[in-house]
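[1] The amino acid sequence is not available; the structure is as follows:
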């Protein structure tokens, strides 16, 4: 790893006590033991990326997803472990058989090779089933992020990484006279939008429950790319009619995106996804959801969330309030300082 203080490359034996062998300053995270092999410079890089060069605020959850991007468990891991265990058992079994059976060495080797080939063939045949039943979950929980990353970080740097906020501690203000409402059942998303000034910028009410939406307001809907998320989008369109603007995320936005956070539970029941027949989703998206895949809207970085909200408001204003839309385009309505 690179020392976060003096930038020299440190071999493991040069940093065993949690200090740089050259400058003797302490660092927070040892990549060999930290979750997702995090180290101080990577935490800083993730923080800079989430802040987007303009001091945006981001939540613990957004950081956790950013850290796990491209580091999620593989679908073939169960099959690979099964094959590894089989090869190990076979190796030792063949060795013991050669010692105690009295069979010729070539005979024992032949038996071992036959069993190896059979095991590989069986493993390959079982892989589709194993892949279908294998889950993909976050390798870093919120609790481990706090205890194994943030607490050591705070001991060294006396504060959290720049821009990070605890979504449970962020107040969600309600404008006195809201012009728009945004519904998202994820507290992290609402906290990010609130911390970055969205309620003041747009006179926007940020709500977890669609039943809390004041009468008559245009409603923006942010949801997971999941069966419950699409059910929320369906309900919003039914409840609010043309006032509803579903921003996503849709399965098609993430299912082919290698950089997206794509998680997986067990395959869903046919009855649970029957409502998709009347929804604007493709057959390929339905199959993706049926296989148990989903993607959290909380994995969207702050800049992407703010951009989605801004564009949605512009479209609403263009339709319902052209004068306000023009004022926003020429800069009369400016973004407040976060």
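    Done, it's in. Computed from a predicted model, the values in this text were never measured in an experiment.
[2] C-alpha only now, for contacts and for neighbours.
    Fine.
[3] Not counting stretch 134-143 itself, show me its contacts.
    Applying C-alpha atoms under 8 Å, 6 or more residues apart in numbering, the contact partners of stretch 134-143 are 35-36, 60-61, 64, 68, 72-75, 78, 262-266.
[4] Looking at these, which are in strands?
    Among the contacts of stretch 134-143, the ones falling in strands (DSSP state E) are 263-264.
[5] Quick check on the contacts of stretch 134-143: which are buried?
    Neighbour-count burial (16 or more other C-alpha atoms under 10 Å) is assigned, among those, to 35, 60-61, 64, 68, 72, 75, 78, 262-265.
[6] quick one: which two of those residues are the most distant?
    60 and 78 (29.8 Å; C-alpha to C-alpha).
[7] Quick check: the farthest pair among the contacts of stretch 134-143?
    60 and 78 (29.8 Å).
[8] For the stretch 201-338 of the chain, just list every one of the helices.
    227-240, 283-290, 302-320, 322-329 (DSSP state H, counting those that start in this stretch).
[9] Distance to residue 257 added to those, as TSV?
    Below are the helices of the stretch 201-338 of the chain laid out as TSV (distance: least, C-alpha to C-alpha, whole Å):
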stretch	distance to residue 257
helix 227-240	19
helix 283-290	13
helix 302-320	15
helix 322-329	32
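[10] of these, which approaches residue 147 most closely?
    helix 302-320 (24.1 Å).
[11] next up, a second structure to put side by side with the first:
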């Protein structure tokens, strides 16, 4: 971690100064590694149990060799090292929970940027704002853009970091209402149902018929938001602009994180959200991929495309969910700034069949 590397990451993340990004987004961009490990059960036998059995058994074998002599005594002597080797090999390995880290840790990176960097350069890099600090007057002017007419779309963002990014860059470039949920403390715990309920309550006060664009992480709660909102608001256009677990789980460049416990089981994710069984189990276990880690230029383009689609697309017929709007607009890119694939996020035939079966 050094000045030149951070400056290069800032230039890339801001699109050479075209965008304003948050400190959390810069932290993801400056990560040096993202080690993760799956959960493993307890294996082996505890040391005191192994040696409580092996040592008396070895002593008995030695005594037997002395008494028996001959061929039987030789066999007993050969068995002694075998018993000792087995006792050493059956080493106890305790149960290990799943984990995923982002290096350096966020607290370390923030201390660096607000400490040594600020002391040297007098402030954060140009175009970087701290999302944990309230937006100033200038930021509010940028976020609350002059509107030539009433709102055309509702952007519902479940990640406050991304909501701040959209506000700082006056995205999307249409009159809109930006709704965001409270910051979710990703410290574990069954928060999934509560987050889904919060989104429903947040949108309940905006029954204007405006199309809705949902921006969310690739996590258990995020996969449920769009199908639940379509069921709760029949006849209203709801477009998915969040991360799809299937797109990011197979990409090694995607930031992978883990928070134990979601409160949502795999069967619910599979039947309601149409998530494949293996992905549903991983999400229910607590694996998730943050949308704030998506390169900002790609994120800005994806949200813009989703909003344009939501505004122009005809509303689905009442009580008939989905059809052309059940698609995602964001897939994890291999290269920053790489255009999104033309077929990214389109629904499979099995997904459409599932929609018909549940209508």
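    Okay, I see it. Keep in mind that what you see is a predicted model, and the values were worked out from it rather than measured.
[12] Can you give me the TM-score here?
    Overlay of the two chains. TM-score (TM-score structural alignment, normalised by the length of the first structure): 0.64; 252 aligned residues with a C-alpha RMSD of 3.5 Å.
[13] how about the helices of the stretch 201-338 of the first structure in a markdown table, adding distance to residue 204 of the first structure and mean neighbour count?
    Output for these, formatted as a markdown table (distance: least, C-alpha to C-alpha, whole Å; neighbours: other C-alpha atoms under 10 Å):
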| stretch | distance to residue 204 of the first structure | mean neighbour count |
| --- | --- | --- |
| helix 227-240 | 16 | 18 |
| helix 283-290 | 31 | 17 |
| helix 302-320 | 10 | 16 |
| helix 322-329 | 15 | 14 |
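[14] mind checking which of these is nearest residue 118 of the first structure?
    The closest of the helices of the stretch 201-338 of the first structure to residue 118 of the first structure is helix 283-290. By C-alpha to C-alpha, the value is 32.1 Å.
[15] How about residues contacting the closest one?
    Applying C-alpha under 8 Å, 6+ apart, the contact partners of helix 283-290 of the first structure are 226-227, 251-252, 255, 267-270, 273, 276.
[16] go on, stretch 64-79 of the first structure?
    36, 38, 46, 123, 126-127, 130-131, 134-142, 145, 258-261, 298-299, 301.
[17] Taking the residues you listed, please make a ChimeraX selection of just the buried ones.
    In ChimeraX, this line selects whichever of these come out buried by 16+ other C-alpha under 10 Å:
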select :38,46,123,127,130,131,134,135,136,138,140,145,260,261,298,299,301
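[18] In strands, which of the contacts of stretch 64-79 of the first structure appear?
    Reading strands off the contacts of stretch 64-79 of the first structure, I find no matches (DSSP E).
[19] Inside helices: which ones of the contacts of stretch 64-79 of the first structure?
    46, 123, 126-127, 130-131, 142 (DSSP state H).
[20] Which single one of those is nearest to residue 202 of the first structure?
    Among these, residue 46 lies closest to residue 202 of the first structure (C-alpha to C-alpha), at 28.2 Å.
[21] Which residue in the second structure aligns with that closest one?
    Under the alignment (TM-score structural alignment), residue 46 of the first structure pairs with residue 9 in the second structure.
[22] List the residues that contact its match.
    Applying C-alpha under 8 Å, 6+ apart, one finds that residue 9 of the second structure lies in contact with 26, 29-30.
[23] roughly how far apart are the nearest residue in space to residue 243 of the second structure that is not next to it in sequence and residue 263 of the second structure?
    Leaving aside its chain neighbours, residue 243 of the second structure sits nearest to residue 218 (4.8 Å; criterion: C-alpha to C-alpha, 6 or more residues apart in numbering). Applying C-alpha to C-alpha, to the nearest Å, the value for residue 218 of the second structure to residue 263 of the second structure is 16 Å.
[24] okay, these two: which has more neighbours?
    A count of neighbours by other C-alpha atoms under 10 Å puts residue 218 above the other of residue 218 of the second structure and residue 263, at 23 against 17.
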